[in-house]
Each structure stands twice: as structure tokens, then as C-alpha cells.
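**Student:** Requesting a structural model of the entry that follows:
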Amino acid sequence: MDINVDGSSESSQQQKSHYILPSDSRETGRLNLQHRLIVKAFDGKLVSAPLTFKSGDRVLESGAGSGIWTLEFWKEYSQKNIHLDIECIDISRDQFPSQVPSSVHFSLRSILDVPLEWSDQFTFVHQRLLVAALPRPLWHKALHQIYRVLKPGGWLELVESHAKIRKFAVGPNSKNLALISDRMFESKDFVGDTEVYLPPVMREMGFVDVHCEGRDVPISNSRSVVDDDGLDRVQIWYDLWKGFKGSVLAGGGYGIVSSEEEYESLLLGCKDEWNNSTEAYTSYWTIIARKPE
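**Tutor:** The predicted structure is shown next:
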């Protein structure tokens, strides 16, 4: 395993200061389950960009977390006898896997400040779920860095959740949670509609072939809380908001809750509403774009 622990750059600390979810084993488990939901939503595909990989291609995963996407991606292409060199970066090493293939390298880095020697090196850059990590100005900086490290003709794929239209607000508790979410995003200048905001920015930077595709994913369904894939969708969504607890309380509860106990009670009320609703959804989007030849 190759892990670079030099992550003390100003940009790394800047990005880390904005990230509002924990980086612990509980969150790792939730992210891994969420990964399964996202892949299933996009027809079982790990990559939506129209790419044909060949051995020796370099791939960068930004916000790699536990590495679950990379490890499945590496395995898929290794079984085709296509051997890729994959760099995985994140602002925390707490979720990095303990064992990885020799051609997969993890490093403690921010997408805001990747090495100069990576310029024009990568055939593909994959980044997922930084909607609650990058305020509006930092998205511009991150996209500039990604454009720089892509090879001419290389592709970027962003996978983000929609966080502006709150399709999970199906009762009084979840409507209050939506208010908390809106106020928290506004206070931190997060972009709730990345699929609307980012494509024009990407085109201005020089990206071409920019394309967005969305999927609605039910939080629960009429048959059972546990879907036929074995995933307890309500629990995954509940655990996400439990992870936001520290940020919500640091924001004074955003005028909705005033204590940890009130927030916990609100989440339990939301859980009941989601368990008994067929209308609660979340949305995921892929945004793909190419660096011109």
C-alpha cells in the first residue's frame, strides 16, 4: 500500500475546515452503503463518461474516502486485463483502506492543491459527494485544478446529490429538517444545485461535451423499509443527518432546534415519516465533461 501522509498544505486545511461530516468508521459504513445505492441508480455503472481505458492510463479519484469506488473500478478493469495506475486523494486518512493493490496509491491531499507534476497526466478524474465540502468559490478552484491535471481529451465525472429541492420533506419533522438543511447550506455558501451551477462554470473554464444526468432514489418504498437489494434506505438517510449533528449544533440549530436532544428527537420523527411514506426521495446527478484535445 502506498499512502502519502503529507497533507499539511494550506489548501488541504482550507477544504477540511469546510467539511461538515465526520470521518469515522460509522461514516465509512454509511458511505459504502450509499455507494451501492448510487451505482444501482446509474444502472450498475461505475463510470458514465464515454471512455475506453487501456493499460497504463492514469486515473485520479478526488474525495476517495474508503476507496470503495476505486477498488471496485480497479477490479472491474483488472478482470479485463487492463491495468490502470490510480491515485486516490482525500483530506483525511481516517477512512483509507488498510490493503490496496500496488497500482493504487492513496495520499492525504486536497483537490484544491494537487502536485504540479500531475499536470496533463490523467485520462479520467472521478469525484463524488463534495456538495457539503466545497463552498461556491472553492468549486472554481477545484475545477481549475482538475482541468490542469487532465490529459488533453481526458474526462471528468462528478457525482453529486441534489440539495436544493428537498424531496425528503414529507411531514412536519422532515420539513423542519429541510429548513435546517437550507439554512446550513446558505450559511456556508454551499451549492445545492450543482447540476445547474457547475456546467456553465465548467464551460467557461474550457471543458467541452458537458452533460448532466439525474436519478431519483427513493428513501423508502411501499414494500418494505429494506429494499430488495438488502439496503435499509431510511437508515442510510437517517445516519447521514446524524452525521450532520455537530455542524447543526455549531450553527445554533438554525432556529429549529436548540439542543442535541431536540435534534435527536427531530431525526427520530423524520425516520418515522420516511418509514411510512412512499414519496420521500433524494436525487443524484452525474456531470461529465471533457478537456479538449
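
**Student:** Could you use CA atoms for every contact and neighbour count after this?
**Tutor:** Noted.

**Student:** which of the residues in stretch 135-142 are buried?
**Tutor:** 135, 136, 138, 139, 140, 142 (16 or more other CA atoms under 10 Å).

**Student:** what's the answer for stretch 49-67, then?
**Tutor:** Those would be 49, 58, 59, 60, 61, 62, 63, 64, 65, 66, 67, for stretch 49-67 by 16+ other CA under 10 Å.

**Student:** Name the residues that touch it?
**Tutor:** Here stretch 49-67 makes contact (CA atoms under 8 Å, 6 or more residues apart in numbering) with 28, 32, 70, 81-93, 95-97, 110-111, 121-130, 155-157, 288-289.

**Student:** Derive a PyMOL selection command for the buried subset of the residues you listed.
**Tutor:** Selecting only the buried entries of the contacts of stretch 49-67 in PyMOL, with 16+ other CA under 10 Å as the criterion:
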select buried, resi 28+32+70+83+84+85+86+87+88+89+90+91+92+93+95+96+110+111+121+122+123+124+125+126+127+128+129+130+155+156+157+288+289
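
**Student:** Filter the contacts of stretch 49-67 down to the ones in helices?
**Tutor:** Among the contacts of stretch 49-67, the members found in helices (DSSP state H) are 28, 32, 70.

**Student:** which residues does the last one contact?
**Tutor:** Listed by CA under 8 Å, 6+ apart, the contact partners of residue 70 are 61, 64, 86, 88.

**Student:** switch to 10 Å and redo it
**Tutor:** Neighbour list for residue 70: 46, 59, 60, 61, 64, 76, 86, 87, 88, 100, 104, 126 [criterion: CA atoms under 10 Å, 6 or more residues apart in numbering].

**Student:** gap between it and residue 165?
**Tutor:** Residue 70 sits 30 Å away from residue 165, going by CA to CA, to the nearest Å.

**Student:** go on, the second one?
**Tutor:** From residue 32 across to residue 165, the span is 24 Å (CA to CA).

**Student:** before we go on, could you also do this sequence so I can check it against the first one:
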Amino acid sequence: MGHAISTCMEFTFDHSSSASTLPDQEEPPKSVFTNSDSIEEIMYLHHVVLKHYWGQNYVSPVVLSSDNETKPKQVLDLGCVTGLWTVEMASISPTTNFVGVNPFSIFPKSAPSNVSFYQQNILNGLQFDDNSFDFIHERLSLSDFTKKQWEDTVLHEIVRVCKPGGWIELLESDACICDKGKVLRRIGRSCKKLFLSKGLVPNLGQFLQTLLRSNPQLTDVHYIENDMPLGKRHGKFGELAVRDLMLSWNAIKIPLSQIMGIAPEHFEAILEAFINEVNVQDLYWRTYRVIARKKTLDEMNERL
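**Tutor:** Presented below is the predicted three-dimensional model:
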């Protein structure tokens, strides 16, 4: 496409099952992003683009490392995939213990000593005790869970393993990343139809905000939006964000082409049109964070 950008991959990954794995584990959840050859680059781009435009790796009011504390913080990176966030955070917070969980074994071959990776499927229940983690981080699971799974299992498990007074932070985007640009609108609306056909939640931001607010164990729920500009007019990271989106769409081009009513080989032309559009129009990728605090035992008792 004449749009190649070097991303300087910083990690190599282990595709074997060497990470801790549960016996007799059920098949991992089905994602619309199935077996993409570009998964490692996509995850890398997610990480660097989101960190740049948000300016930080998390926004919750959590102090992860302190030399004055006798007991280290415990952090869960849920759906860590290739573990980039987990490893980076562990490197800068050496007195905090980090646990990365993912249903697929594509973890880094090496990591700091304060990191552990486990191959687990949250839909089977997380294999951790109640009240285990001070901070739970999750990002970009838009294509991973249906509405019913979020309501019946995923949030329940997240809240269960979070310590009283601990924080939960979900970083997500919607299927329609913005409602501007003729081509971008077409892709976004097609993604929305595809997600709905799979029982997924295309407008995950509003859904998660409502879901967290309705949970009686959670308080201090905040919703924060961040519109990340796209295209070469916004420098290297504007271009990297475009590449991230194109690789992600290309990973679902077969079902997306069916929704659009075009042959998969014609999807390349759609991406070319998007490149032309994004470099002349003011387009953006809307992301958001939903954060919440689990109530302390005293706060829970006040309700009784």
C-alpha cells in the first residue's frame, strides 16, 4: 500500500504452552480476530499508540511501587495477550507483583522477576482467590466477550478477585471509532453489524459505564474519553494509529467483506480509500477508560 512503517518490535514471544496452563481448559473464547498473522504487530501498535496519546499506561489513582510499603501491590493484567503492558509496568514498578492472564499462550520468552503469566480463560472463572489484586487492568477486549458474558461472568470475576478498596480500569474503543469520513463511516458501521451478529457489544463504552455503575460493590466510577488523531498530518503516531487500524481491519476482512457485500480481494481498495481520506480529513480514533473502585468492607456494611 505504500504505507509501511517500521515499528521496531522490542520483544520476542513464546507461542508454545510453556506458560502456566490450566488442565482440561475449555476452548478459549471466540474472537472476530481469529488467528491473525499480524497479532504481535497489532498488539505492539496498540501499546505504543495508546500510551502516547493517553500519556501514561493507566489513570487510576494507584501507587504501584513504594519503598515504604512492607507488602508489594498485586496487579492483574487481564487479557494481557503478548504481555507488553505487563512487562513494561513491571520494569518501572519493581516492588509490585504483576500477573498477566490470557486464554492464548503468546507470552514473552523473558520477563522481569516480578511478572508471572498464566494461560486462563476468564469465562471458566479466574483461578485466583477472592480479593487478590489491588489493581486490575484490561484493554481492548471489544471483540472478546458477548453482552451476556460481560454481564454474567466477566465483570463478576473482575470484581471478585479485586481487593476491597482496589481499582479496576478498562481501556476500550467502540466498533465505530468515529462517525466522520465516508470510508471510515462505512467501515465502522460494517464492524458494528459484524459485532452485533456475533452477540458482541459494538458500543462498549456506554455499556461498560452502565454495567459498572449498576454493580453494588463498585463506587467512584469514572468515564474518560480520548480522541486520538489519525493520519500523517499528526506525525509518527498518527501514522502508527492508522497502521494499527488497517492491520486490525485486515484481520477480519473476510467476515467484514461479507457484511460490506464485496469480495475479500477488493477489501484492499477500501483500505486504500481510507488512507486517502484520513490524510485530508480531520479523523480520529475515540478511546476511553472506565475506572471504578471496589468498596471497602466498611462501605459495604453501611448498606446493610
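
**Student:** any idea which of the buried residues of stretch 135-142 of the first structure is closest to residue 254 of the first structure?
**Tutor:** Using CA to CA, residue 135 is the member of those that sits closest to residue 254 of the first structure, with 18.3 Å.

**Student:** Now which residue in the second structure aligns to that closest one?
**Tutor:** Aligning on TM-score structural alignment places residue 135 of the first structure opposite residue 146 in the second structure.

**Student:** Excluding covalently adjacent residues, which one is nearest to that match?
**Tutor:** Take residue 146 of the second structure and drop its neighbours on the chain: the residue closest to it by CA to CA, 6 or more residues apart in numbering is residue 200, 4.2 Å away.

**Student:** do residue 227 of the second structure as well
**Tutor:** Spatially, and ignoring its direct neighbours in sequence, residue 227 of the second structure is nearest to residue 286 (4.3 Å; CA to CA, 6+ apart).

**Student:** Touching, that neighbour and residue 176? I think so.
**Tutor:** Yes. With contact defined as CA atoms under 10 Å, residue 286 of the second structure counts as touching residue 176 (8.7 Å).

**Student:** one step back: next, count neighbours for the residue nearest to residue 146 of the second structure.
**Tutor:** The tally of other residues near residue 200 of the second structure (other CA atoms under 10 Å) stands at 24.

**Student:** what does residue 185 of the second structure give?
**Tutor:** As a burial measure, residue 185 of the second structure scores 16 neighbours (other CA under 10 Å).

**Student:** show me the contacts for the aligned partner of it in the first structure.
**Tutor:** Alignment note (TM-score structural alignment): residue 185 of the second structure maps to residue 175 of the first structure. Applying CA under 10 Å, 6+ apart to residue 175 of the first structure gives the contacts 166, 167, 168, 169, 181, 270.

**Student:** Nearest to residue 244 of the first structure among those residues?
**Tutor:** For these, the minimum distance to residue 244 of the first structure (CA to CA) is 9.4 Å, reached by residue 181.

**Student:** all strands for the second structure, in order.
**Tutor:** 13-14, 20-21, 74-78, 97-102, 107-108, 115-119, 133-139, 162-173, 218-229, 284-294 (DSSP state E).

**Student:** Mind reading off the mean deviation between the last one and the first structure?
**Tutor:** Once the two are superposed, strand 284-294 of the second structure sits an average of 0.7 Å from its aligned residues in the first structure (mean CA distance after the TM-score superposition for the first structure).

**Student:** angle of that strand against strand 218-229?
**Tutor:** Per axes from the mean of the first three to the mean of the last three CA atoms, to 10 degrees, the angle that strand 284-294 of the second structure makes with strand 218-229 is 170 degrees.

**Student:** what is the orientation angle of strand 284-294 of the second structure with strand 133-139?
**Tutor:** Going by the same axes, to 10 degrees, strand 284-294 of the second structure makes 160 degrees with strand 133-139.

**Student:** So which bit of the first structure is strand 284-294 of the second structure matched to?
**Tutor:** Matched against the first structure by TM-score structural alignment, strand 284-294 of the second structure falls on residues 281-291.

**Student:** in that stretch, what's buried?
**Tutor:** Buried-residue list, stretch 281-291 of the first structure, by 16+ other CA under 10 Å: 281, 282, 283, 284, 285, 286, 287, 288, 289, 290, 291.

**Student:** Show me which of those residues is closest to residue 243 of the first structure.
**Tutor:** Comparing these against residue 243 of the first structure with CA to CA places residue 282 closest, at 16.8 Å.

**Student:** how near is the closest one to residue 110 of the first structure?
**Tutor:** Using CA to CA, one gets 27 Å for the distance from residue 282 of the first structure to residue 110 of the first structure.

**Student:** what does residue 180 of the first structure give?
**Tutor:** Distance from residue 180 of the first structure to residue 110 of the first structure, by CA to CA: 28 Å.

**Student:** Give the buried residues for stretch 183-196 of the first structure.
**Tutor:** Neighbour counts over stretch 183-196 of the first structure (16+ other CA under 10 Å) mark 183, 184, 185, 190, 191, 192, 193, 194, 195 as buried.
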